[in-house]
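1. Mind looking at a prediction? Sequence and model below.
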Amino acid sequence: MSLKSFAAKVFAHYHRRKIDRWAANPIKTQERVLRELINGAKDTKFGKDHNFVIIKDHTDFAKYVPVRDYEDLKPYVEEAVAGKEDILWKGKPLYFAKTSGTTSGSKYIPLTKESMPGHINAARNAILCYIAETNNADFVDGKMIFLQGSPELNEQNGIKLGRLSGIVAHFVPNYLQKNRMPSWETNCIEDWETKVDAVVEETINEDMTVISGIPPWVQMYFERLKEKSDKDIKDLFKNFNLFIYGGVNYEPYKPIFEKLIGKKVNSIELYPASEGFFAFQDKQDDNGMLLQLDSGIFYEFIEADKFFDKNPKRLTLKDIKLNVNYVMLISSNAGLWAYNVGDTVQFTSLKPFKVIVSGRIKHFISAFGEHVIAKEVEEAMKDACSSYQVSISEFTVAPQIEPKQGLPYHEWFVEFETEPKDIAAFSSRIDQALQQQNSYYKDLIDGKILRPLEIFKVKKNGFKEYMKTQGKLGGQNKLPRLSNDRKIANSLYELQS
């Protein structure tokens, strides 16, 4: 055992105990966080506009601070971007994480001196919890790769701007710098396909022990490695045993990953976003992610089915139930207040509080009142792939409201790695699995309002071509799992011809 791996184990058990302390006192921890946030921002423009000086508890907070999305918060953000101080949080933000919005163009999410440690420490603690659980720290002596956006930053009014993953790259601790790949120069390459080729060249002969990134883009990296070497990943990187990922559900990708790697490897799921690092998987035998309650973020939840009602009830952790679909709101020391991050979550545990991401509040299918969410289609696809020994690269789902003939249906666009021998039976299995999860969908099928789903086979690399046409190939970009309209579907049809 090296000195570095021994030190990592000691460090891991120390931080695991700290995490366990706040996780065992979730309500008090969150009440304290809310008080600290209100006190920290009471003299800001937002705080003065929303009576922070008289807010004493969550009831007051919900009374004076309405739920907002980015569009609602934008007037305050624009003042902060212009360089004004004490707008959403005290002083000026250190950075703005620039993201592409669907309705508001570019979005500028503030990152402050107080909020940055939440991003850095949560990523570190995810790895430390893994070490504490498995007693495996040997990987710290090998090379680690984090497939991410360019770390090059711009500056505007004294505040630096860039992608979150690029900003975070500036905070990699010194003890990891020698182990971290790719090189700074390669990380700065903007074109994703060029970047992947450069990463392959730099890493193909290295001892890679940890690989991290969004699954579809890591898959592309693995495929390029295999093309160049004609070897499984396990034969290239003999000590590779840990995959860290976030952004999308890993389950649909797992079969093709195991095929590319040539063995099963441990994995850690993360739940990071520009708005905050919300949760991470802290146990290998539990797919729930530990909600980060002591990281300068106060959480509220609204039942997803009631979100679009007038004045839906805003819940705190003490009101939460298992397996209910909630829209998650956050208030943070970055200056976001009752902010709808757009995600829906379900709690898998209340002691401690653990979540899975079930989808996006805007990414669903309810063209006929079926309320189908991402978690349901992913579970249905997982079931069918397992039953028929099928592997897929990617898929998305859209409603077909006006078919040329027959009843409307859900159309599943699927790029197969290995196709089912009986596509009709495979489709039927997916449909039955979806009906078992979603009673609204089942009622529509039984009532002859909808007919069972149909699969459209997308050509090889069809989804990559689509993402490229949208300027979203690689990095932190994700394909929506489902849509309530035909925009993605129609684009896939055009690319297929």
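-> Arrived safely.
2. Please make it C-alpha for all contacts and neighbour counts, starting now.
-> Noted.
3. ok, and the closest non-adjacent residue to Ile189?
-> Counting by CA to CA, 6 or more residues apart in numbering, Lys195 is the residue found nearest to Ile189 once chain neighbours are left out, at 5.5 Å.
4. Helix, strand or coil: sort out the one you found for me.
-> The three-state label for Lys195, taken from DSSP: H, G, I helix; E, B strand; the rest coil, comes out as helix.
5. residue contacts, it?
-> 186-187, 189 (CA atoms under 8 Å, 6 or more residues apart in numbering).
6. Most neighbours of all those, which one?
-> Neighbours here mean other CA atoms under 10 Å. Within the contacts of Lys195, the largest count is held by Asn187, at 23 neighbours.
7. That one against Gly149, yeah?
-> Yes. Between Asn187 and Gly149 a contact is recorded at 7.1 Å, counting by CA atoms under 8 Å.
8. okay, now Glu415: neighbour count?
-> Using other CA under 10 Å as the criterion, Glu415 is surrounded by 21 other residues.
9. what about it, which SS state?
-> On the three-state scheme (three-state DSSP), Glu415 is labelled strand.
10. second one coming, line it up with the first:
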Amino acid sequence: MSIKSFAARIFAKRIQKKVAKWANHPIETQEKIFKELIAGAKDTIFGVDHDFKNIQTYEDFAQRIPVRDYEALRPYVDKVVAGEPDVLWKGKPLYFAKTSGTTSGAKYIPITKESMPSHIEAARNAILLYIAETGNSSFVNGKMIFLQGSPEMHEKNGIKLGRLSGIVAHYVPSYLQRNRLPSWETNCIEDWEQKVDAIVEETIDEDMTVISGIPSWVQMYFEKLQARTGKKVGDIFKNFNLFIYGGVNYEPYRAKFENLIGRSVDSIELYPASEGFFAFQDSQKEQGMLLQLDAGIFYEFIEADTFFDEHPKRMTIKDVKIGVNYVMIVSTNAGLWAYNVGDTVQFVATRPYRVVVSGRIKHFISAFGEHVIGKEVEQAMKEATEGTAIRINEFTVAPQINPEEGLPYHEWFIEFENEPSDMEDFINRMDASMQEQNSYYFDLIQGKILRKLVVTKVKKDGFNNYMKNKGKLGGQNKIPRLSNDRNIADELQPFI
């Protein structure tokens, strides 16, 4: 065992104890964070406008601060972007994480000196807790690759802005720099296909042990490696044994990945966002990701089924229940207050608090009141492909309300790597899974309001070409699993 590997194990045990300390006292930890946030922002413009000085309890907070999305918070954000200090948080932010919004154009999410460390430490801790649990630390001696956006930054009124993954790239610890790929120059390539080609060139002869990124874009990297060498990725990188991912559920990609790699490898799921690093997988034995309760973020939850009611009930972690679909609301030391991130989560454990991401509150199908969410379609795909030779590259689902003939249905647009030998059986298994998971969908099928789902095949590389046409190939971009309209379905037609 190398000195570096041995030191990693010692450090991992220390971090494991530190994490356990707050994870085992969740309510007290969140109460502490809540008080720190209110005290830290009481003299800001937002704090004065919302009477922070008189907030003593969570009930006081919920009465004074309504739930907002980016558009509703934008009047304050615009002041921050204009260079005004002490607006949402004390002083000025260190960075803006620039993201693309659907209704608001570019979104500028502030990152402050207080919030920046949590973006770095959570990813680090995820790896260290993996080491502490498994004892596997040999990978620290090899090369690691992080498929991410360009680290190049721009300035807006004296504040640096860039993509979150690019901002984080500036904070890679010095002890990892020599192991880290790709090079700075390659990371700065904007064209995603050119970038992946350059990454293949840089990594093909290296001892890659850790590979990280959004599964759909890592898949492109793997396919290019295989096309170049004619070998499985696991044969090219014999010591590759850890895949770290976030952004989308890995399960729909797992069979394809294992085929590309030639074997199974351990994986760690992360839940990073521009608004904060919310959770990470802390155990290979337990389901879900550990909610980051000690990271300058105060969490609230609203049941997804009631979210669009006039006065939906807000709650803290002490009142959540396992298996319920919640919209996650955050207040942070970057100056976001009762902010709707847009994600829905379900708790799979409360000792400690672990979550799975179930979808997006705007990404669902409920054309007939069925309330289908991303987690359900991903589970149906998993059940229909498990133990078979079927491999899926990508998929998305949309309702067909006005078919040319017959009853309405849910249309699944699927790009197959290996098609089912019996398509009808494949469809029946997915539909049966959907009916079992979603009682509303079951009632609509049984009541002959909907007919069983329909599969529409997408051409090889069809989804990548669609994303390329949209100017969203690579980086943090991903295909929504669900749409409640036909916009994506219609735009996919050239690739059917």
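-> Cool, got the structure. Since the structure is predicted, the reported quantities are computational estimates derived from the model, not experimental observations.
11. TM-score for these two?
-> For this chain pair, the superposition-based TM-score is 0.99 by TM-score structural alignment, normalised by the length of the second structure; 496 aligned residues with a CA RMSD of 0.6 Å.
12. about what we covered before: kindly state which residue of the second structure is aligned to the residue nearest to Ile189 of the first structure.
-> Matched by TM-score structural alignment, Lys195 of the first structure corresponds to Lys195 in the second structure.
13. how close does that match sit to Gly149 of the second structure?
-> Counting by CA to CA, to the nearest Å, the separation of Lys195 of the second structure from Gly149 of the second structure is 10 Å.
14. Ok, Thr306 of the second structure next?
-> From Thr306 of the second structure over to Gly149 of the second structure the distance is 36 Å, taken as CA to CA.
15. Show me which of the two is the more surrounded one.
-> Using other CA under 10 Å, the more surrounded residue of Thr306 of the second structure and Gly149 is Gly149, with 24 against 13.
16. Which residues are in contact with the residue nearest to the more buried one when sequence neighbours are not counted?
-> Of all residues not flanking Gly149 of the second structure in the chain, Gly475 sits nearest, at 4.9 Å (CA to CA, 6+ apart). Contact criterion CA under 8 Å, 6+ apart gives 147-149, 192, 217 as the residues in contact with Gly475 of the second structure.
17. Which of those fall in helices?
-> Among these, DSSP state H puts 192, 217 in helices.
18. how about the contacts of Gly475 of the second structure, which pair is most distant?
-> Gly149 and Trp217 (11.4 Å; CA to CA).
19. mind listing the strands for the stretch 301-450 of the first structure?
-> Using DSSP state E, counting those that start in this stretch, the strands assigned to the stretch 301-450 of the first structure run over residues 326-332, 339-350, 353-360, 391-400, 409-418.
20. Now render those as CSV, adding distance to Lys92 of the first structure.
-> As requested, the strands of the stretch 301-450 of the first structure are exported to CSV (distance: least, CA to CA, whole Å):
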stretch, distance to Lys92 of the first structure
strand 326-332, 15
strand 339-350, 19
strand 353-360, 30
strand 391-400, 40
strand 409-418, 45
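21. Figure out which of those is closest to Pro173 of the first structure.
-> Distances from Pro173 of the first structure to each of those were compared by CA to CA, and the smallest falls on strand 326-332, at 23.9 Å.
22. and that closest one with strand 339-350, angle?
-> Taking axes from the mean of the first three to the mean of the last three CA atoms, to 10 degrees, strand 326-332 of the first structure and strand 339-350 form an angle of 120 degrees between their directions.
23. list the helices and strands strand 326-332 of the first structure packs on?
-> Under the contact criterion of 3 or more CA pairs under 8 Å, 6 or more residues apart in numbering; DSSP states H and E, strand 326-332 of the first structure touches strand 297-303, strand 339-350.
24. Identify the residue range in the second structure corresponding to the last one.
-> To tie it back to what came earlier, the one meant is strand 339-350 of the first structure. Per TM-score structural alignment, the counterpart of strand 339-350 of the first structure in the second structure is residues 339-350.
25. Check the mean deviation of the matching stretch from the first structure.
-> Relative to the first structure, and after both are superposed, stretch 339-350 of the second structure has an average distance of 0.3 Å to its aligned residues, where the measure is mean CA distance after the TM-score superposition for the first structure.
26. Report the buried residues of that stretch.
-> Using 16 or more other CA atoms under 10 Å as the burial criterion, the residues of stretch 339-350 of the second structure that qualify are 339-341, 343-350.
27. now swap in stretch 325-343 of the first structure and tell me
-> By neighbour count on 16+ other CA under 10 Å, the buried set for stretch 325-343 of the first structure is 325-341, 343.
28. how many other residues sit next to Asn490 of the first structure?
-> 12.
29. Show me what it lines up with in the second structure.
-> Matched by TM-score structural alignment, Asn490 of the first structure corresponds to Asp490 in the second structure.
30. Then Pro117 of the first structure?
-> For Pro117 of the first structure, the aligned position in the second structure is Pro117, judged by TM-score structural alignment.
31. Quick check: which element contains its match?
-> With secondary structure defined by DSSP states H and E, Pro117 of the second structure is part of helix 116-134.
32. just Leu492 of the first structure next, same as before
-> Assigned by DSSP H and E, Leu492 of the first structure belongs to helix 487-496.
33. re the thing from before, which neighbouring elements make contact with the helix holding Pro117 of the second structure?
-> In this structure, helix 116-134 of the second structure packs against helix 3-23, strand 266-273, strand 276-280, with contacts taken as 3+ CA pairs under 8 Å, 6+ apart.
34. ok, average deviation of the shortest one from the first structure?
-> Meaning strand 276-280 of the second structure. After superposition onto the first structure, the mean distance of strand 276-280 of the second structure to its aligned counterpart is 0.3 Å, using mean CA distance after the TM-score superposition for the first structure.
35. Hmm, Ser183 and Ser150 of the first structure touching each other?
-> No. No contact is recorded between Ser150 of the first structure and Ser183 when judged using CA under 8 Å, the distance being 11.2 Å.
36. No further questions, thank you.
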